[in-house]
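Asks: this is a predicted model, with the sequence first.
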Amino acid sequence: MDVLVKLLHELGSNQYHDEQYIGGMIMPRLGIGLDCCVIPLRFGGLSLLQTTDFFYPLIDDPYMMGKIACANVLSDLYAVGVTECDNMLMLLGVSSKFTEKERDTVIPLMIHGFKDSAEEAGTSITGGQTVLNPWCLIGGVATTVCQQNEFIMPDNAVPGDVLVLTKPLGTQVACNAHQWLEQRNDKWNRIKLIVSEDEVEKAYHDAMFNMARLNRTASQLMHTFNSHGATDVTGFGILGHAANLAKQQRNEVNFVIHNLPCIAKMSAIAKACGNMFGLLQGTSAETSGGLLICLPREQAAKYCAEIKKVEGNQAWIIGIVEAGSRTARIIDKPRVIEVQTLEDGTVQSVPPTTTPRRTIKPNVEQQKPMLPEIQNQPNNNLQQQHPQTQQVTNIIHSVQQQQVMQQAPSVALLTPVTMHDQVQQVIVQDPQQYQHHQQMQQFQNHHQ
């Protein structure tokens, strides 16, 4: 990341801090170094927001690759709270190494996937550029014109804020492990004793559908719950993007990450491979990852509950904002939260399968007595934790209890389970929340 920022310095990487006086208003200007540019226009207090991105295919399925590429481009707009994209252009590199049959099969599927994702986002593709290239690539440009209240400048974090992540980490590890499985190479021999073939296949498909999922809902809720700024997690990894966001803050703050939600089994693979990926160090590259959002502490519970209610997918509190010098770090021995896609298509933390659980009927009177039990559940490791770890643990417990109280009338509650020395509670999903499942079904129907 430092090398890239240095290379872009001459283009004005510090122009983000500038403000422009246009049309009788002082307008912020966001440029190189963050997710998209925000350029004030000379017409009625409007701003032009624009971003571009492209990359090489990282999965086997060309249709899903098109969806992932489109979702990845749009995430840069979503990261600043923009939910409506006016126009998209598609960038496509057709590999000169394709046979005619490969080209006529792969390229239309990639285009179809990109188009379907754009339509899901409520926008359309009106042009672009296609070239013959030694390597296949796909990406695009997303553009919109907004009033000032339609986007959220990513610079208002304050001490006491909470960091929320809306998609799990580990996509790079999952895609590489799947490739090793197919090739049956030495790297597969290194990890096959700690992960099964079925687990690698499951993680690969979980990663694929996570990457294809739009961050649009997460972006909409940033306005509802008074976000102080956000970024999307992609090529620099969770720590790289957190550090980049911290540098842009008006206040002198640090971002401290305590929890790492990861696709199930990916942390074990990362450990077995040494520092090849840097997953637990926060440097593993992600593709079309989630939004890393700064939220007021009192709003975090409501945000996590609402995103779960709207799309069925879990979001995680992963850290805190404290007074500092605009840096980001991950604590020693961060807590890893295993995550997978469940049968109903929703993305959730994985409860330990060996922990006995009992279902409680969704009755408010039956649920109320359980709240003190959750609050007082012993955790033998808490006294040994660093004070900051204790602080973020207390925040998480507070959020969980608020979520239970908010959701009590409509969901069934399972008994508390302990995962990685942390008290968690598992919520049974509303069977009508099938947005992600429908996306999977659409993909399956497409290939039948």
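Replies: Perfect, thanks for sending it.

Asks: can we go C-alpha only for contacts and neighbour counts from here?
Replies: Fine.

Asks: so where's the longest strand in this structure?
Replies: strand 328-341 (DSSP state E).

Asks: may I see the buried residues of that one?
Replies: A328, R329, I330, I331, R335, V336, I337, E338, V339, Q340, T341 (16 or more other Cα atoms under 10 Å).

Asks: what about the nearest residue to the last one once chain neighbours are set aside, how many residues nearby?
Replies: If the residues on either side of it in the chain are set aside, T341 comes closest to V347, at 4.4 Å by Cα to Cα, 6 or more residues apart in numbering. By the criterion of other Cα atoms under 10 Å, V347 has 25 neighbours.

Asks: for I307, same thing?
Replies: Applying other Cα under 10 Å, I find that I307 has 18 neighbouring residues.

Asks: rewinding a little: from the rest of the structure, what touches the longest strand of the chain?
Replies: 168, 203, 206, 239, 242-243, 246, 254-265, 267, 280-282, 347-350, 419-420 (Cα atoms under 8 Å, 6 or more residues apart in numbering).

Asks: what subset of those residues is buried?
Replies: 168, 203, 206, 239, 242-243, 246, 254-265, 267, 280-282, 347-350, 419.

Asks: use this one as the comparison:
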Amino acid sequence: MTDLDAPAIPTYRLSQYAHGGGCACKIPPGELESVVAGLRQDQPEQLLVGLDDGDDAAAVRIEGGTAVLSTADFFTPVVDDPYDWGRIAAANALSDVYAMGGRPVVAVNLLSWPREVLPFELAREVLRGGADVGRQAGCPVAGGHSVDDPEPKYGMAVTGVGAPESLLRNDSGRAGLPLSLTKPLGIGVLNNRHKATGEVSTAAVATMTTLNARAAEDAVAAGLRCATDVTGFGLLGHLHKLARASGVSAVVDSSAVPYLDGARQALRDGYVSGGTRRNLDWVRPHVDLSAITDDEALLLADAQTSGGLLVAGEVPGAPVIGELVARGEHSITVR
């Protein structure tokens, strides 16, 4: 039988095989913090970053003065196309290393697959997407682990390296620093519309598959030391964690925050995920939202997948959306 004679693989809408999509399927931040609170222990001297502040990756100092960065990230399908899902999941996992100012050096796949429901040809496309992004990042993808699972899930465990004195951490913010955002928001509502209707946002896919490598390099080169990536907890959630860890507050200029085309329309049409609403519920007691509408607040809490970096300092080409200020009544004030 030739390839032309082989039966075509039926079209599957992968997003319909999962209860959530992308980073919107994360355990809510408040619940997660209560789970890990009792796991904190005395940290050995070589552990530079651990559980304390919920940073993007763990960091440990090894011989030779190098910091080894370790992270893992995986999620259910955020788009229907398996190759794009693989690319997005890989870029998202690599982002945790970039958010720490590091360079990824090796990754392994994490794959859960409903083997009696979805054909393995689709899984191969997912893995191919991940491998292509790893190649783009100069990070070999060397094996991994797979399990039979009722829901498809894919991601990576990534190891990176960095200079201990140059790490980007979420506890290194200082009052007076501007806040730069390197990717527009709106990924969550656009992905939720895709899940509901099948309508593809090429802008959202392009944003999610863009690596944060250049932004991280620029931040480190500029001598900046505080950053986080904006993913499942939304801009407000991740900024709240950064401000809390750094002992400062933040002021956000809502008119300066960039959004993807179609995001506001998707919000008006009601494509808001449960994860986004939980994000807003979690941060509301800590954030002054009196100057904006509920819709604007939802967009600022929108659960992102493979979002950009939020950096304390100016990053070339990235809009400044606010600043860090002395600790006040609220961790964030939105104007």
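Replies: Yep, that arrived. Everything quoted here is computed from the prediction, not taken from an experiment.

Asks: TM-score for the pair, please.
Replies: TM-score for the superposed chains, counting by TM-score structural alignment, normalised by the length of the second structure: 0.78, backed by 283 aligned residues with a Cα RMSD of 2.3 Å.

Asks: among the buried ones among the contacts of strand 328-341 of the first structure, which lie within strands?
Replies: Using DSSP E, these in strands are 254-263, 347-349, 419.

Asks: what are the boundaries of the strands in the second structure?
Replies: Under the criterion DSSP E, the second structure carries strands at the ranges 47-49, 58-62, 66-75, 103-113, 141-148, 153-162, 178-181, 227-229, 248-252, 287-288, 309-312, 320-326, 332-334.

Asks: looking at the ones you listed, which is closest to N92 of the second structure?
Replies: strand 66-75 (7.3 Å; Cα to Cα).

Asks: give the buried residues for that closest one.
Replies: A67, V68, L69, S70, T71, A72, D73, F74, F75.

Asks: nearest to V161 of the second structure among those residues?
Replies: So of the buried residues of strand 66-75 of the second structure, ranked by how close each gets to V161 of the second structure (Cα to Cα), first place is V68, at 4.6 Å.

Asks: could you find the counterpart of that closest one in the first structure?
Replies: Using TM-score structural alignment, the equivalent of V68 of the second structure in the first structure is L48.

Asks: distance of its match from S227 of the first structure?
Replies: 21 Å (Cα to Cα, to the nearest Å).

Asks: now V321 of the first structure
Replies: Taken as Cα to Cα, the span from V321 of the first structure to S227 of the first structure is 13 Å.

Asks: any shared contact partners between the two?
Replies: C294.

Asks: what lines up with V325 of the second structure in the first structure?
Replies: In the first structure, V325 of the second structure lands on E322 (TM-score structural alignment).

Asks: check contacts around R327 of the second structure.
Replies: By Cα under 8 Å, 6+ apart, the neighbours of R327 of the second structure are G247, V248, S249.

Asks: and the gap between it and S254 of the second structure?
Replies: R327 of the second structure is 20 Å from S254 of the second structure, where distance means Cα to Cα.

Asks: one more: R225 of the second structure?
Replies: Relative to S254 of the second structure, and taking Cα to Cα, R225 of the second structure is found at 24 Å.

Asks: nearest residue to the most centrally placed residue in the second structure in space, ignoring adjacent ones along the chain?
Replies: Computing the C-alpha centroid of the second structure and ranking residues by Cα atoms, centre = their mean puts T231 first, at 3.0 Å. Distances taken as Cα to Cα, 6+ apart place Q304 nearest to T231 of the second structure, at 4.4 Å, with adjacent residues excluded.

Asks: who's in contact with the one you found?
Replies: So Q304 of the second structure contacts C23, A24, L185, G186, I187, G188, V230, T231, G232, F233, G234 (Cα under 8 Å, 6+ apart).

Asks: dump those into CSV; add distance to G173 of the second structure as well.
Replies: Output for those, formatted as CSV (distance: Cα to Cα, whole Å):
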residue, distance to G173 of the second structure
C23, 25
A24, 26
L185, 22
G186, 25
I187, 26
G188, 27
V230, 16
T231, 19
G232, 21
F233, 19
G234, 19
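
Asks: among the residues you listed, which recur in the first structure?
Replies: Contacts conserved in the first structure for those, using both residues aligned by TM-score structural alignment, their matches' Cα atoms under 8 Å: L185, G186, I187, G188, V230, T231, G232, F233, G234.

Asks: burial measure for the equivalent of the third one over in the first structure, as a count.
Replies: Matched to the first structure by TM-score structural alignment, I187 of the second structure sits across from T171. Applying other Cα under 10 Å, we find 29 residues neighbouring T171 of the first structure.

Asks: just checking, T171 of the first structure touches H205?
Replies: No. If you go by Cα atoms under 8 Å, T171 of the first structure and H205 don't touch, sitting 9.9 Å apart.

Asks: number of nearby residues for the closest residue to V200 of the first structure other than its chain neighbours?
Replies: Leaving aside its chain neighbours, V200 of the first structure sits nearest to H178 (6.1 Å; criterion: Cα to Cα, 6+ apart). By other Cα under 10 Å, the residues close to H178 of the first structure number 22.
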